[in-house]
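Novice: No sequence on hand, only this structure:
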């Protein structure tokens, strides 16, 4: 009995050391990448803090596959943000509330739900609960990837965007406006994130549905983002330029006036809600799939 207790204590100690090692490596890894991103003007100073918190938590409590998939999201998003940047500069300055340098608000909006799910995964004692949280993480991160790819690539489309709610033609960069290429980029981003996470999990058969879950939940979350952008997101009007924008101060220097939407529902809040929806949808899909599988086995 004494030997069994001693072995149990050693096992718990080794588990704790492993987690602490992952937390430390996550801290070092995320700090290095964040500083590099800051030098490349992909992150602001506050964005460094947000990225380090998300990276350390995800690596330490989720594991390597979680942390590396988060890095994939960040690197791919940064690449597409810089892709044909001069062609997007006018639209970004004219329409978007923030530029290409991501701050802590954007880090929380895109990675906050995923980070919370990683925290829950690390604290959960039930394997079944961990699987649900893992699916939710994939869905939340797939939504962030889908939305970012759609925004960065869709704005370059030669096709005129149309409002997702009414089909009315709108200017490129308008919140709630979608194009076929942009929607395709969203689907590709969500699916790619799911495939990357599955590959990092060594292509386990039990997780083979993750790419499909990521595709559906990521695309669904991206659509929620567009719907909120078209209906409830705070939008402003520049009387000087006679243009709609997300900015309180337009790039021309004019103070804008409220045009529509809920004042506190800015783009960061919309992104946070969208990733929450994507995570919840992915968890629901996993639960339904698990229930169907159990029914087949018992039947």
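Specialist: Good, I have the coordinates. Worth saying up front: this structure is predicted, and the values here are computed from it rather than measured.
Novice: For the rest of this, base every contact and every neighbour count on C-alpha atoms.
Specialist: Will do.
Novice: all strands of this protein, in order?
Specialist: 162-163, 177-178, 235-238, 243-245, 257-260 (DSSP state E).
Novice: Which strands or helices does the last one pack on?
Specialist: In other words, strand 257-260. Secondary-structure packing of strand 257-260 (3 or more Cα pairs under 8 Å, 6 or more residues apart in numbering; DSSP states H and E): strand 235-238.
Novice: repeat for the third one
Specialist: Contacting strand 235-238 under the criterion 3+ Cα pairs under 8 Å, 6+ apart are the following elements: strand 243-245, strand 257-260.
Novice: List the buried residues for the longest one?
Specialist: Right, the one you point to is strand 257-260. Using 16 or more other Cα atoms under 10 Å as the test for burial, strand 257-260 gives 257, 258.
Novice: hang on, the earlier thing: from the strands of the chain, which stretch is densest packed?
Specialist: strand 177-178 (a mean of 27; mean count of other Cα atoms under 10 Å).
Novice: okay, pairing it with this:
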């Protein structure tokens, strides 16, 4: 019979789920969309209720109701009330057989309620249908609001995505470059300043700088959480022991992180271990940083955490006059080993990140046969060039940072000539008036920018003698990258998985062997090649600087 189900069936297509309490067709996560969805659901339920009322009102009467209505004129006619004739008998007979409704009339308790007229039934049906129509209109309006809101949100999301994926304009590139230069300049000034006011400030600045670098690496995705913790330990020990060693570490980390993220989408499909942003774990950080950190701490113990030039004491009668020959030799070897280690790491990293982007087919370093991109031991001309540039970059940073040690170094560790120049500058700094102000400004600015090259004559002479660090870093980068490729082609497994279409570093079902034995993984190969390069560079440094 006519019930609420008929009311739900009277809804237009698409509103059935709303009336039944289901989710709206165009729901959205925003508060406005949720409010519109609730309004649409309420309107649909109201429409269903009104339609159900209309269906109930318009439903046909039952048989007993129809019989009572059909016999009402007979029971209330004058002949029936007088009790004469056969109608009375008929009424009695009917009363005994028609149930409670007819016995109520024959007992004389008064006439029954008059039947509703057809006009009142039609009015009720019309009113119910009008309420249902109004509810349906409200539901349609709410659904239109939801669709408009969803369309506007989609349009805003597409516009934001287009802005994010659009190539940067020239001004955006210039602003990004300027921001990077400002950050690097501020970092350099801070490092110089912390190394000019004693060991307490120096180590406090080292801890703060290491925390900032580790936090930046974690936030940018260059470091995993474990890698950030390891980077803090490595950075604090290196920055506190030596300015030039800390600057070399920071330069290697920043440049390698940028190159790892460069065109990562193209490199991601080559190797199975490629990660978004090149996140480094504690194992990778310690493989690249544990050995040089030990070298830096040992150097700091022997040198008093002050940067000294490479070479024997006889090479200079000023800054290194108080050093014992054995101490000078050990300091030279430690600095040479540190330089060689990071030159190898930087050269190998630059080659690994830029080499796969070459248009040339890589060739295995042992047999020169063509191999797939990403194969351990595969070399290209672009990769070899990148390793040379990476090593030279480390040598340049190591040279510049070491020869720009704070001006206090020449006074604390320098000879008579440096102390005499310092006293002359002190006299000039005391001049009154504008001339003295100008001299003080030049002194302090020069002390931050390049104290050893601009202020003290003896330090300028030592700086010229240390230029050999740049080609030493270049050679170390090339040799270290070649050693890494040689080890990768022989003692590190390289295979190709046809299922994933990627280079894999371990044997497995269906993996096609390309080169190498499964004896060492990539981290062990990096640590071994860098350590060998450090030993070779330390020996070359001793011979190059007069030992």
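Specialist: Thanks, I have it. This is a predicted model, so every value here is computed, not measured.
Novice: Serialize the helices and strands packed on strand 235-238 of the first structure to CSV and add fields for distance to residue 288 of the first structure.
Specialist: Formatted as CSV, those follow (distance: least, Cα to Cα, whole Å):
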stretch, distance to residue 288 of the first structure
strand 243-245, 41
strand 257-260, 38
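Novice: about what we covered before: can you say which of the strands of the first structure is nearest to residue 298 of the first structure?
Specialist: When those are compared by Cα to Cα, strand 177-178 sits nearest residue 298 of the first structure, at 44.8 Å.
Novice: Looking at the second structure, name the residue matched to residue 178 of the first structure.
Specialist: When the second structure is aligned by TM-score structural alignment, the residue opposite residue 178 of the first structure is residue 379.
Novice: Go ahead and confirm that match touches residue 365.
Specialist: Yes - here residue 379 of the second structure reaches residue 365: they are 6.3 Å apart, a contact under Cα atoms under 8 Å.
Novice: any residues in contact with both of those two?
Specialist: residue 485 (Cα atoms under 8 Å, 6 or more residues apart in numbering).
Novice: Which of the strands of the first structure sits closest to residue 19 of the first structure?
Specialist: Judged by Cα to Cα, the one of the strands of the first structure that comes nearest to residue 19 of the first structure is strand 177-178, at 42.6 Å.
Novice: Please say which position in the first structure residue 332 of the second structure maps to.
Specialist: By TM-score structural alignment, residue 332 of the second structure lines up with residue 131 in the first structure.
Novice: With residue 468 of the second structure instead?
Specialist: Using TM-score structural alignment, the partner of residue 468 of the second structure in the first structure is residue 209.
Novice: and if you look at residue 390 of the second structure?
Specialist: Aligned partner of residue 390 of the second structure by TM-score structural alignment: residue 189.
Novice: got it, and residue 202 of the second structure?
Specialist: Under TM-score structural alignment, residue 202 of the second structure pairs with residue 22 in the first structure.
Novice: The residue nearest to its match when sequence neighbours are not counted: neighbour count?
Specialist: Nearest non-adjacent residue to residue 22 of the first structure, counting by Cα to Cα, 6 or more residues apart in numbering: residue 60, 4.5 Å away. Residue neighbour count, defined by other Cα atoms under 10 Å, stands at 25 for residue 60 of the first structure.
Novice: can you pull the contacts of residue 60 of the first structure?
Specialist: Counting by Cα under 8 Å, 6+ apart, the residues that residue 60 of the first structure touches are 19, 20, 21, 22, 23, 24, 25, 26.
Novice: Out of the residues you listed, give me the one that has the most neighbours.
Specialist: Using other Cα under 10 Å as the neighbour criterion, residue 26 leads the contacts of residue 60 of the first structure with 26 neighbours.
Novice: Now that one: closest residue in space that isn't a chain neighbour?
Specialist: residue 56 (4.4 Å).
Novice: Looking at the second structure, name the residue matched to that neighbour.
Specialist: Aligned against the second structure by TM-score structural alignment, residue 56 of the first structure finds its counterpart in residue 236.
Novice: For residue 383 of the second structure, see how far away that match is.
Specialist: To residue 383 of the second structure, residue 236 of the second structure is 32 Å away according to Cα to Cα, to the nearest Å.
Novice: try residue 193 of the second structure
Specialist: 37 Å.
Novice: higher neighbour count, these two?
Specialist: It is residue 383, of residue 193 of the second structure and residue 383, that has more neighbours when counted by other Cα under 10 Å, with 26 against 17.
Novice: what's near enough to touch the nearest residue to residue 248 of the first structure once chain neighbours are set aside?
Specialist: Take residue 248 of the first structure and drop its neighbours on the chain: the residue closest to it by Cα to Cα, 6+ apart is residue 256, 5.3 Å away. Each residue near residue 256 of the first structure by Cα under 8 Å, 6+ apart is listed here: 236, 237, 238, 239, 247, 248, 249, 250.
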